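Asks: sequence first, predicted model second:
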Amino acid sequence: MARIEEPDGRVLGAGVLLAPDRVLTAAHVVRPGQAYVVHFVGVPGVPGVAATVREDEYVPQQRDTFGDRSGDLALLRLAEPLPAAHTTRLYRLAAPHGPVSMYGFPVGDDGGRWHGATLVAARGRDHQVQLRPETPGELAEIGFSGGGVVDHETDEVIGIVLSVDEGPGSLFSYMSPTETILSHLPQVAAWTDGAEAVDPSLRTGAPGGGDRLDVPFATELASWFRGEGWPVLVTVVPARSDRAWTLSRAVTLADRELRTQRNTSAFGQDPPETVPPAGGHDLALDVRDMTAAQVTDRIAARLGIRGEPRPERLGALRVPLAAVLVGVDRAAEPDALLGLLDRLARQGARLLLVFRGRGDQADRAAASFVERPLGERWARLHRELDHIVDELGPALEDRRDRVLPAPGTRHLLDRADSGVRRTRLLRAWVAHTPEREADPRHADLLFTFEGAAGRRRRRLERAVALLDERLRRRDELLGRVTAEWPLCRERAASEGGDRVEDAYRLYELALSLLRHTPCDVDEAEAAARRFVGFCSGTAPGAEGGR
C-alpha cells in the first residue's frame, strides 16, 4: 500500500510494492526524471523513500483512433530498498469477474481507504476492465490511481487502478489486469504468479511448423476470437503445417500478455480481417497425452478456482470461458475429454477444438458440438416463429375484437401487432434461405433472430394477458348484472311507481355495453355500477331514478 507524493507532500496517487526497490503505479501519476517520495502505510516506522522513474520502465497512456485507452503504466525505483517481506506479487487471472477491493488515498485521507467494487467486463483494445463501485461513495478518486486491486475469491492482486470516468454522474473506474501489465512491462513477470494462458508449444516462434499465413483459416480464427459465429469451432490442423503456424499466430495475438507492439507490428502487412483482438481467449492448451482431470486442473488454475476443481464449478462463472484446445484426438482420454468439453459448451463456454488428423473423432465432435446443436437451435427458432404468427397473433386479434385495451396500454398492443407482421416477414425470409442454417458462420443471424423472436413473444404474451384480464373483468360484471336483475325487479315492483321502468333502463344499458364488441370495459363497468347502486338504493338512477 504505497502512497506516492511530490517532495512537498502533495499526494499524487497509489502504488504496489512488487520488489524491494520497485513500485508499480499508473503512468499519469509520475514522470521520468522527476523526484518523488513513497510512503508505505502498511509498514509502521518506515520513513518516506525517495523514488524516480526511468524511461524504459514508463509506458504513457495513449488513445487510438477509436478513443480506446492503452498503456498508462510505470515502475518507480526506490533509492533505498525495503525488506522483501513487505512485497507482494501480481496474479494472472483469466476473465476477471466478481467482487474486488482497491486501496487508495482520497483527498484528506493520507492513511488510505479500501473501496469495494465489482469487475464488469473488459473493454477496448488494451483489455482494460471496468470497475463498478459497490456504493456511489466508493467510486475511485484521483488518489486511487495506481493502487492494487484484490480479487475476493483468490485474495490475490490481479491488477491496478488506472483511471476514473470524468464528469458528474460517473459510475465506473478502470483497471489494467495483470496480463495487460505484462504485455507493456514484461519485466514485471519476475514478480508475477498464476498460470500463463498459452502453452509454449502453441506460441509463435515455437519450433516446427510452417511460416506462411493461411489467409482463409486466419480469417476464420479471427472471427471466432472476436466472438462471432457459432461458439464452438471444430477444425483439423496437422502439425508442422502452414495451418499450424497460422493457429499459433492467432493464439499469440489473441492473448493479452503475449500480444505486444513488437509482434503486432511484425504482422502489420497482413490483411486486417486476419488479426484477432487481444483477450480473445482465456487459455490455449496443448492437450496431447493429457487426461480429462489434468485439463480440468489447468482450466481451474486459469480461472482462479481453488480446492477441488469439479467440472460443474468451471461453468458457474458470470463470464463464460473461452478456451483453445489443440490435439484433442491425441489426448490420453479423448472420449472423457470430449465429455468434459460438452458439459462446458452446454454451460456457455466458447471452445476452439483442434484435431491433428481427420477421422471419426473429428467428425463426431463436429456433429456433436456444431451440426446437431446448431440444427436444434434453428428448429427451435422455426417453432418460435410459427407460435408467434399462427397462435399468439390470432389470439391477440381475437381478443382485440372482443374487448378494448385499458387506457395507456394501446401502444403496447400496437407494438405487439407490429411484431406479428415483422415476424411473418422474418419467417418467410428464413424459409427461403435454408442454406444459411447449416453454416456455423451465420450463427450470429440465428442469435439475432432468437433475440427478436423472444422479445416479440414476450410482448405478445403480455398483451394477450392484459386483454384476458379485461375479458375476465367483463365476464364478472356481466354475471353480476344478470344475477342482480331478478332481485332488483322484485324490489322495484314492491315499491311501485316508475321504479321498475328505471331499473330496466339501467339494466338494459349495462347489459348492452357489456355485450357490445369490442367492449369498452371501463364504460360498461360504470354503467354496471349505476345499475347495482340503483338496485341497492345506495346511488341515484338516471333519467327519473331516485
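Replies: Looks like it came in fine.

Asks: going forward, measure contacts between C-alpha atoms and count neighbours the same way
Replies: Noted.

Asks: ok, the residue most central in space within the chain - contacts?
Replies: Closest to where the C-alpha atoms of the chain average out (CA atoms, centre = their mean) is V319, at 6.5 Å. For V319, the contacting residues are 95-97, by CA atoms under 8 Å, 6 or more residues apart in numbering.

Asks: okay, pairing it with this:
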Amino acid sequence: MGGYSHPIDPWRVRISVGKVIRGAGILLPDRQVLTCAHVVRQRGAERPAPEVLVEFVGMPTVSPLEATVAEGGWQPSFADRRGDLALLDLAGAVPAGRHAVLHQRSVRGRTVWVQGFPADTPDGAWVRAMIAGPTGPHDELMQLDPISTSGLRVERGFSGAGVLDEQTGQVLGMVVSAYADRDVSWMFPTETILDYLPGLAGEVTGTPPVDPAFQDRIDRLTEVGQAGELLRDVRELVDRLASAGATDVLNLVGDPPDRSVVLVVLVALADPRLRAALPVEMIAAVPADAVLPMRSIDLAVDAAGKTTEEVGRRIAERVGPPENGNARNGSGDALPPVTVVVDSVDQAADPESLLTEVLLPMADSRSTGRHARLVIGSRAALPTRSGATTLRLSGRGYSAPRSPDRPESLAGRLDRLDGLVDEVDAAETVARERFRAVASRIRGIPRPTERTPLLRLRATQLRAVGHSRPDEPRLSAGLAAVEHDVAEALRQARESLRRYDELLDRRARLRGLLDAYRARAVAGGFAEDIDLAARYEHAYRLLACGPCDLAAAEEAVHRYLPAVRQRLGTAVDRGEGAR
C-alpha cells in the first residue's frame, strides 16, 4: 500500500439526511465540510435537505453536528452533468487542526484510497483505485479504476469521499459518482473543485498546472491579427509532439512575443479553465488534430527570472518523482508520460544549470524511471542533447502588442486596419456557419450581423486618403470611428457565437435529461407505462423532429421529469446510476 497509513485521518466524515446515510464528506477549515450536492439534496427537489447530520468517523469522540449549506456553497449538477458540489457550515465547533488540506498536482496514474459508506457497510469500507485520466463534460472529472484485492468497488455511499494519495496521504480531490453496474467511478480533482468554489483557494496546497504568466498572456490573444498563421504554428508544434517518442525534448525557438503566444495557445487548448478564456472564433477555427488531449500538459511554467531551484521545485511539486522510485502504479501499469512546458529558459537566472541539472535529466527516463515530454522555449536554439527536436518560428510578427506609453502612428494604425477587418471577417464567417447549423435544429434564432463589406470599404477609403493626403485633418477622426466600429462588429460576432452555443447547449442538456430519466423509468419497471410514454414521446418529438421550439420542448421535458419521480417514489439519485 505504500508508506501511508490512511485510517488515522481525522477529517473523514459520514453524512446522513433524515437518519439515512447518504455519503461521505471532507472536513475543511472554518468548520466547513465539502461533499457532493446530491448527497445532501432533498428528495424530490433541487434544493438542500433541511436536516443534514455530519458524523466524524475520523474523530469518534466528537459528537455529530447538524450542517447547512454555506453561502455560495450550493453547486448542484447541471443537466449536462457538470457540477455537483456542496460546501456545508457546521452548527458547532470541532477540534482545531484536524481538517483536510486539498492538494493540487498532476494525478494521472496515481494510486489512491477512498472510504465510503455503502448500504451493507455503514461503518465504512476502503477501496484502492488508480486515477486513469480526464473524462466527463469539459474534462472536469478524472476516472477512477478499482485495483482493490478485496473485490470492493466505489459505489453508492462513496460520493463526497476524499481521494487519498497512497504514497503521500495528500487529498487530491473528491469522489463524485459511480455506475451502479460497472467497475468505474469518477472524482473531482482539486483544480475542478476550485473552479466551482474559488473561495477555497487559500486553503489549497501544491502547484497549479499553469503558471500565472501564461494566464496573463491570454489577454494578448485578443490583439492577434493573424490567427490563421498562429494556429498553423500551434498545429506544427502539436504534430511534432504527436510524432515524437514517449521521451522527447522539443525546443521552440523564436522571439519572445510570438513564441510565448504560440505556447500559451498550445497550453490553453489543453486546459479546461484557460480554454474558456480564449477568443471564441479562435477555438472555432482550431482543427481537432491541432489540439493536445485535455489536461495532457501537466505543468506550464515561465522560467524568466527564476532560479534553477524555483523551477525544479515547481516541477517536483506538480509531477513529483515516481512512487518509491518505481515507474509503475499500484496496478502494475507503467505511469503515463508527463508533459512539461517551460518558456523563457534562456531568461532564467542561470539558464545552463536549469537545462543541465533539471530539464534534461527529467527528460531522461533512464534516470527518472518515467517517460517525459519536454517543450522548452527560447530566443536561440539551446544545447539540448542528441535526438532533441528544434522548431523555429518563421518570425511572422503576429503577436507584437502596442506599448501603452508609445501611441501608434496614424500610418501604423492604417496598416493594421486591414488585419483587424480580417478578424471581423473570420468571426462573422464562423458566426454565419454556426447560425446555419443551429437554425436547422432550433426555431426562431436571430441572424448574425454582416458588417465586413462596409468596414472593408471604409478601410480602403481611409487608406487611400492616408497615402494621398496624410495631413488631412479628418483622417484621425475617421480612423478612430472605423476602429470603434470594427471593435463593435467583432464583439457582436462573438456575442452571436456565444448565444448560438448556449442554445445548442440548452437543447443538448434537455435531450440528455430526457434520456436519463427515460432510462430510469425503464430500469424502474415503467417501460410500458402509457402516460409516461406519451409524455416522453411528446418531449422527444419537440426536441428531435425538425427545428424545435426550445421553450415548448423545455416545458414538455419538465412535465415528464416529475411524472418519473412520482412513479419511482423518490428523486433520481445520481449515485444509483451513471453520472
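Replies: Thanks, I have it. Note that the structure is a prediction, hence the values are computed from the model and not measured.

Asks: can you pull the TM-score for these?
Replies: With the length set by TM-score structural alignment, normalised by the length of structure 1, the two chains reach a TM-score of 0.57; 355 aligned residues with a CA RMSD of 3.6 Å.

Asks: across to structure 2, which of the contacts of V319 of structure 1 hold up?
Replies: Contacts conserved in structure 2 for the contacts of V319 of structure 1, counting by both residues aligned by TM-score structural alignment, their matches' CA atoms under 8 Å: 96-97.

Asks: for the contacts of V319 of structure 1, which one is nearest R459 of structure 1?
Replies: H97 (32.3 Å; CA to CA).

Asks: need the counterpart of that closest one in structure 2.
Replies: For H97 of structure 1, the aligned position in structure 2 is G109, judged by TM-score structural alignment.

Asks: from D485 of structure 2, how far out is its match?
Replies: 51 Å (CA to CA, to the nearest Å).

Asks: so for these two, which sits in the more crowded spot?
Replies: Using other CA atoms under 10 Å, the more surrounded residue of G109 of structure 2 and D485 is G109, with 22 against 14.

Asks: mind listing what that one touches?
Replies: 130-133, 329, 335-336.

Asks: ok, G419 of structure 1 next?
Replies: R456.

Asks: so it is in which element?
Replies: Assessed by DSSP states H and E, G419 of structure 1 sits inside helix 410-431.

Asks: quick one: the following helix or strand past that helix to chain centroid distance?
Replies: The helix or strand immediately downstream of helix 410-431 of structure 1 is helix 443-495, counting by DSSP H and E. Mean-position distance between helix 443-495 of structure 1 and its chain equals 37 Å (CA atoms, centre = their mean, to the nearest Å).

Asks: would you check the span in structure 2 matched by helix 443-495 of structure 1?
Replies: Counting by TM-score structural alignment, helix 443-495 of structure 1 has no counterpart in structure 2.

Asks: what angle do that helix and helix 410-431 make?
Replies: Helix 443-495 of structure 1 runs at 140 degrees relative to helix 410-431, counting by axes from the mean of the first three to the mean of the last three CA atoms, to 10 degrees.

Asks: show me what helix 443-495 of structure 1 is packed against.
Replies: In terms of contacts (3 or more CA pairs under 8 Å, 6 or more residues apart in numbering; DSSP states H and E), helix 443-495 of structure 1 is packed against helix 372-386, helix 393-402, helix 410-431, helix 499-515, helix 521-536.

Asks: hmm, 6 Å instead?
Replies: helix 410-431, helix 499-515 (3 or more CA pairs under 6 Å, 6 or more residues apart in numbering; DSSP states H and E).

Asks: what does the shortest one rub up against?
Replies: The reference is to helix 499-515 of structure 1. The contact list for helix 499-515 of structure 1 (CA atoms under 6 Å, 6 or more residues apart in numbering) reads 492-493, 524, 527-528, 531, 545.

Asks: contacting residues for R22 of structure 1?
Replies: R22 of structure 1 touches 76-77, counting by CA under 6 Å, 6+ apart.

Asks: what lines up with it in structure 2?
Replies: Using TM-score structural alignment, R22 of structure 1 pairs with Q32 in structure 2.

Asks: would you mind measuring from its match to L65 of structure 2?
Replies: Taking CA to CA, one finds Q32 of structure 2 at 11 Å from L65 of structure 2.

Asks: next: V280 of structure 2.
Replies: Taken as CA to CA, the span from V280 of structure 2 to L65 of structure 2 is 47 Å.

Asks: ok, L90 of structure 2 next?
Replies: L90 of structure 2 is 6 Å from L65 of structure 2, by CA to CA.

Asks: about what we covered before: name the stretch among the helices and strands packed on helix 443-495 of structure 1 that sits most buried.
Replies: helix 499-515 (a mean of 20; mean count of other CA atoms under 10 Å).

Asks: just the angle between that helix and helix 443-495, please?
Replies: Using the same axes, to 10 degrees: helix 499-515 of structure 1 against helix 443-495 is 170 degrees.

Asks: sorry, back to before: so the helix holding G419 of structure 1 matches what in structure 2?
Replies: By TM-score structural alignment, helix 410-431 of structure 1 lines up with nothing in structure 2.

Asks: might you calculate how far that helix sits from the centre of the chain?
Replies: That offset, for helix 410-431 of structure 1, works out to 28 Å (CA atoms, centre = their mean).

Asks: do stretch 36-43 of structure 1 as well
Replies: 38 Å.

Asks: so for it, what gets flagged as buried?
Replies: Using 16 or more other CA atoms under 10 Å as the test for burial, stretch 36-43 of structure 1 gives 36-41.

Asks: re earlier: tell me the two of the contacts of helix 499-515 of structure 1 that are most distant?
Replies: A493 and A524 (25.3 Å).

Asks: more neighbours, these two?
Replies: Legend: neighbour count by other CA under 10 Å for A493 of structure 1 and A524, higher for A524 (22 against 14).

Asks: mind listing the helices for structure 1?
Replies: For structure 1, the helices defined by DSSP state H occupy 178-184, 215-225, 242-253, 261-266, 292-303, 311-314, 334-346, 360-366, 372-386, 393-402, 410-431, 443-495, 499-515, 521-536.

Asks: Provide the aligned range in structure 2 for the last one.
Replies: So that's helix 521-536 of structure 1. When structure 2 is aligned by TM-score structural alignment, helix 521-536 of structure 1 has no counterpart there.

Asks: for the contacts of V319 of structure 1, which one is nearest P32 of structure 1?
Replies: Nearest member of the contacts of V319 of structure 1 to P32 of structure 1, counting by CA to CA, is P96, at 31.1 Å.
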